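Peer 1: here is a sequence with its predicted model. Questions after.
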Amino acid sequence: MHFKLNIKETLAVLLAQEDTDGDKKITKEDQGPKKLKLQSDDGKEYIVKGTYHLSNLLQELALEKKKGKKVAEISLDQIEEPPTDRISRMIRDYFWDDLTRTIDRKGIQRILEDEKATDKTQRIYVPVDDKKGINYYKELTKELPQLQVITLPQNITPEYVRSINDKPGILALKLKKNKGVPFVVPGGRFNEMYGWDSYFEGIGLLLDGRIDLAKAMVDNFCYQVKHYGKILNANRSYYLTRTQPPFLTSFIREVYEAEGGTDHAWLSSTLEMAIKEYKNVWMVSGKRLTKNELNRYLAEGIGIPPETEDGHFDEVLKTYARKYELSLQEFTRSYTSGEINDDDLDRYFIHDRSLRESGHDTSWRLDGVCANLNCVDLNSLLFKYETDIAYLIETYFDDKFVSSKGKKYKSEYWQDLAFSRKARMNEYMWSKKHDSFFDYDIKYKKKTKFESASNFYPLWARLCSKEQAEKMVKTLFETLKQKGGISGTSKKMMEDRDPSLPQRQWDYPNGWAPHQMIIWKGLLNYGFKEEARELIYRWLWTITKNAVDYNGTIPEKYDVVACTHKVYAEYGNVGTEFDYITTSGFGWMNASYQYGLSLLAKKDRNNLNKLMDPDQLFN
């Protein structure tokens, strides 16, 4: 059955009748009659019923309107498309393209008009050793006179970064044949390439056949390592001294093998950059490498992180304002300008920047202590680097890799590094009493005992023994499993805290896509197929139910206890604000949906389409 509908008229009737709260969406919150009569091409009447089908009709009309059409030709199959098919199709056909950016003549205007350019000046910072980039962007100023091109110094120090805090701008990425190498941003309001987001987005891109785009993102990572010395938190000026969780070797390996393992020159050049990042970012003694030869997050910087919203640190700063007998405003100004120096507050902001470097911004697990912790997640990721590099050298380089500078590596060298790290993690982080790995506090020389999803990264990295894995899975289900998936931290960790403290977005009751994806893969690595199936279903059910009830909404995160996208902690929930239809979703949330569907059997997908409650299936 097909319908030819006047878009303007049908939208007006549909919204007037069904969008009772006026938010340009049709959701379960609306109080309309939840039915609309249409006439098909052959003159038959059909009644569209229910929130989901009506919102699908709204979305299809919006898509056709966006194409400039006045009449929409819509099939009944589109209106009644099963939820999992529709969500997956929207991600594949619309979301990835809408989230793609380039920093070149074609794409730079959108990026430079970003709200983060607080003083309204459009700046791009370019590495001093990227001569082609400098010339390209300076030539571009002839067309865009409002664009300011700034060449970065050879030595980028925290002092330099502080000096440009009031001159924020985008950082250049790779150009190829005078075109920006594309990348995917986390969500529609973002215009920069974020570190670990990009790896998880890459998983979804590869599943959707977008190898070209995933490969381009690896190329941009390698550009960052070459020219900025690290994979950046994101390519913004205030992130120049801050990296992100290391996923480059996983990204390289998955892209190379998805492409068929034919571009050996690409593999060689990217592997060299991964080794450079490993050595220069993570293995410098006294920095991110601690005395026990395990690693920590340690982001350099001076003063208050400038990307935070006004008032974010007020409760912390008020304490110091009282100490100096100043108003909050006067103390903040004096501290920011450098007129007041306070070692304790400086240390707090080192921990805060390090917390943001970890990607978990923010969590009570890391607040005020991050730079003192050998984190389970970080050391698992670096173990994966070591085993990945060993595998790539042995498999694709006949067990001898020679860098462009003549440095020779054999797989045994990297296997030995991994073996040593595994031993140290078992010594410092494994708790037989709690059947779990925990972060290790180097200051107090003890495990933190903080129950977090990050404690289960060793399953993903294949670091733990079979016996450990069996115990960890039991602990995982006892402490973190919720109705809608895995929570970032356990309920017990929140109950043990002062109830007057603010809620952190990476903590209970919230769940995040990267944690789910890491844990699913970890469970499958050790043969826990039914446990993985349950957690995948619970997460996808939460996404599907919210999309069905809320006009296709695919947000940044969920409350996995209440199974809702209505999360108000800290920075809100990106991906919930749109008119008529979302064409972006949220990057790693999109990827988690595609990845989860690829792992579920048809029976479970059918149950998702029926919105079968997970507790009825698994309890």
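Peer 2: Ah, there it is. Numbers count the residues shown, from 1 in each chain.
Peer 1: CA only for contacts and neighbour counts going forward, please
Peer 2: Fine.
Peer 1: the most centrally placed residue in the chain sits in which helix or strand?
Peer 2: With distances taken as CA atoms, centre = their mean, residue 197 lies nearest the centre of the chain, 2.9 Å away. When secondary structure is defined by DSSP states H and E, residue 197 falls within helix 195-207.
Peer 1: is it true that residue 291 touches residue 285?
Peer 2: Yes: assessed by CA atoms under 8 Å, residue 291 is found in contact with residue 285 at 7.4 Å.
Peer 1: before we move on, back to that, now the residue nearest to the centre of the chain: how far from residue 513?
Peer 2: Look at residue 197 and residue 513: by CA to CA, to the nearest Å, they are 10 Å apart.
Peer 1: which neighbours do those two have in common?
Peer 2: residue 588 (CA atoms under 8 Å, 6 or more residues apart in numbering).
Peer 1: please give me every residue in contact with the residue nearest to the centre of the chain.
Peer 2: Residues touching residue 197, when contacts are defined by CA under 8 Å, 6+ apart, comprise 186, 587, 588.
Peer 1: run a quick neighbour tally on the residue nearest to the last one when sequence neighbours are not counted.
Peer 2: If the residues on either side of it in the chain are set aside, residue 588 comes closest to residue 201, at 5.0 Å by CA to CA, 6 or more residues apart in numbering. Neighbouring residues of residue 201 were enumerated by other CA atoms under 10 Å; the total is 25.
Peer 1: doesn't residue 193 make contact with residue 201?
Peer 2: No: with contacts counted by CA under 8 Å, residue 201 stays clear of residue 193, the gap being 10.9 Å.
Peer 1: what do the two both touch?
Peer 2: With contacts defined as CA under 8 Å, 6+ apart, the residues shared by residue 201 and residue 193 are residue 184.
Peer 1: presented hereafter is structure B, for comparison with structure A:
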Amino acid sequence: MASSPCRVADEKPNKPRKFLIDVEETKRLILEQEDTDGDLQITVNDAGPKVIGVGTADSGGYRKFDIRGTYMLSNLLQELALASGYGRRHIVIDEARLNENPVSRLSRMIRHHFWDGLTRRIDADGLELICKDPKNRGTDQRPRIYVPHGDPDAWEYYTAIAEARPHLNLQVEKLPEEITPQWVKSINQHPGILALATRRCIDVKGESTLAAVPFVVPGGRFNEMYGWDSYFEALGLLADGRVELARGMVDNFAYQIRHYGKILNANRSYYLTRSQPPFLTDMALKVYERLPTDTPEENLAWLTGAMHAAFKEYHTVWMAEPRYDPVSGLSCYHPTGIGMPPETEASHFDHLLEPYARKLGLTLAEFAAGYNDGSIKEPELDAYFVHDRAVRESGHDTTYRLEKRCANLATVDLNALLYKFEIDLATTIRDLYDDQFVMADGSVVTSAAYFDRAAHRRTLIDRYCWDEATGLYYDYDIKQEKRSTYESVTALWMLWAGAASEAQARRLVPEALRRFEATGGLVSGTEASRGAISLDRPNRQWDYPYGWAPHQMMAWRGLEAYGYGEVASRLAYRWLYTITKAFVDFNGVVPEKFDVVNMTHLVKVEYGNVGVDFKLVPREGFGWMNASYQVGLTYLTSHMRRALGALTDPDQFSKEHARNARNASI
């Protein structure tokens, strides 16, 4: 039921009203009457009457009015939950607050509340939360923090915290100087958080001290700093003017490369062999552009540190085997972990292990123990887990596009990112360092070498990944020496990278829109590529019909860069409509992903949907979904934004939506 402002017959319209509300009693009444499914939210799925009577707080005497509709009632519930958290017994609420334009309300919540709700620090207070994380499972259940071998300041910092807060039972351990896959496997039963960057600051006593550099987490069960999530979160932070927090994210990335050798899947011990899609150069340059203009030398020194990290990542991770394929000259996702990924639930691989256990007459537990300690050799399983880890490194976990072959695929998305990485390195050397960049080891590089690398990669992508007949880019299988046939929306990442020619863009854009544009935005891949779904072949969350924030944001920027600004606006409108409609109808929810074909966040797929399990009021949203909303608003016309704001008024929305349909082919 759509909400609309409450009205009485003898009152002039649009007269502002304030309501005096008993917090706990009204909250109890709303939940008792309206929350018919018992999830502590007010949504369109609830069967209550969708009306609550409240009294005014003005000087004209007590009068009672009805607050109607899902949106207003859910907003009232949220305001009451927040007031209850502050211990307030009564509050005065302006009617305009309850009927706030949903676009303004969501954008405001992201800017002023959600980012703070997702911000973490690995300091004493942060470790209070980290030590309670259920992922701290192992043989002795003790929470651990692993500190790099080459960071004595961090060792002193965290051992001091462990001593000052003995109730944490925190184990501080130092990583070896050389971190091998074998060593990482050896601590699978002793998992822990990995230290991130600290910086020197002056405390209230005027003394120099260390402080943990903050970062943003995706949300829900993802309570660490994740690799590619952080890039998109940084775009949202920059859109909201949170430059220092975005800068801290870059500093933490540089720290990971310096001490762990790569930007990690996430900062936990079992991710030490696994990276994520490389976005560091674009992220650092975007932050650099927003730094205060009155400190140019400091800004350039900061960028230099980030660039040193980027060069190291490029040469030692993406241009080194096993991720670099010397035959094709392209790069693949190929982490170096051994055995079963330990971060999964205990039964996650049971279906896979069962035939092997049965063949040897062992129980699943016996087989798993033997395989993990190396006493049982199964080369087929070894290959499977290499690909499984590669899928996780790609960020697209999971999809039939990559299943059982990811480490053999030079994916179009990874190589588009590396083309952009090379262009960024080259243009930064040329434009900001007078074409003479001093590397960390004292050697000097010029832009020409990296422009040449980018040009060579573009030639290879055209040779191996571009299909002129279909007008699409595909992944290339380096073992089978042929293109994959899976149609993925990541083909549009070539526009983001600037790696497509104008002629290729003219072919790519209409073909990609025909395949991937859905009612609610861009879908991850085509239904035909995904194939038939059954009990034995369940859906995967990065396949059709699901849409994800990173794919939308990459496409918008790429399309705009190639002169398809109106298309970018249309796609942004579709995506923001999907987010706003869920926000209005489902108590302010901002989930991890959407089914953009059937227009719902209520998905039945592996891993569920993060960001939907909250009580009374959302406090975080979801990292890259928050970012996509704030960035997406910059692509909308005034008519589009007005239409989204009218979602709580069906008649007005129909008029505005129709106008957009005429003007933007929506």
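Peer 2: Nice, thanks for sending it over. The structure displayed is predicted, hence computed values, not measured ones.
Peer 1: and the TM-score between them?
Peer 2: The TM-score (TM-score structural alignment, normalised by the length of structure 1) is 0.97; 619 aligned residues with a CA RMSD of 1.5 Å.
Peer 1: which residue in structure 2 lines up with the residue nearest to the centre of structure 1?
Peer 2: Residue mapping for residue 197 of structure 1 onto structure 2 gives residue 229, with TM-score structural alignment as the criterion.
Peer 1: mind checking what residue 250 of structure 1 lines up with in structure 2?
Peer 2: In structure 2, the residue equivalent to residue 250 of structure 1 is residue 282, according to TM-score structural alignment.
Peer 1: name the element its match belongs to?
Peer 2: Following DSSP H and E, one finds residue 282 of structure 2 within helix 280-290.
Peer 1: how about that helix: buried residues?
Peer 2: Counting neighbours by 16 or more other CA atoms under 10 Å, one finds that the buried residues in helix 280-290 of structure 2 are 280, 281, 282, 283, 284, 285, 286, 287, 288.
Peer 1: which ones are touching residue 508 of structure 1?
Peer 2: Taking CA under 8 Å, 6+ apart, one finds 487, 488, 489, 490, 491, 494 in contact with residue 508 of structure 1.
Peer 1: that one matches what in structure 2?
Peer 2: For residue 508 of structure 1, the aligned residue in structure 2 is residue 544 (criterion: TM-score structural alignment).
Peer 1: now swap in residue 70 of structure 1 and tell me
Peer 2: The alignment partner of residue 70 of structure 1 in structure 2, by TM-score structural alignment, is residue 89.
Peer 1: the closest residue to that match other than its chain neighbours and residue 71 of structure 2, how far apart?
Peer 2: The spatially closest residue to residue 89 of structure 2, leaving aside those adjacent along the chain, is residue 23, at 5.4 Å (CA to CA, 6+ apart). Applying CA to CA, the value for residue 23 of structure 2 to residue 71 of structure 2 is 18 Å.
Peer 1: and for residue 262 of structure 2?
Peer 2: Counting by CA to CA, the gap between residue 262 of structure 2 and residue 71 of structure 2 amounts to 45 Å.
Peer 1: pretty sure residue 579 of structure 1 contacts residue 24?
Peer 2: Yes: with contacts counted by CA under 8 Å, residue 579 of structure 1 reaches residue 24, the gap being 5.2 Å.
Peer 1: the more surrounded of those two?
Peer 2: residue 24 (18 against 12).
Peer 1: what does the more buried one align to in structure 2?
Peer 2: Residue-level alignment of residue 24 of structure 1 against structure 2, with TM-score structural alignment as criterion, gives residue 40.
Peer 1: just to be sure, that match is in a strand?
Peer 2: No: membership of residue 40 of structure 2 in a strand is not supported by DSSP: H, G, I helix; E, B strand; the rest coil, which gives coil.
Peer 1: how about it, what does it touch?
Peer 2: Taking CA under 8 Å, 6+ apart as the contact definition, residue 40 of structure 2 lies against 31, 615, 616.
Peer 1: so which of these persist in structure 1?
Peer 2: Among those, those whose aligned partners also touch in structure 1, counting by both residues aligned by TM-score structural alignment, their matches' CA atoms under 8 Å, are 31, 615, 616.
Peer 1: which residues sit in contact with the last one?
Peer 2: What that stands for is residue 616 of structure 2. By CA under 8 Å, 6+ apart, the residues touching residue 616 of structure 2 are 40, 41, 77, 78, 81, 587.
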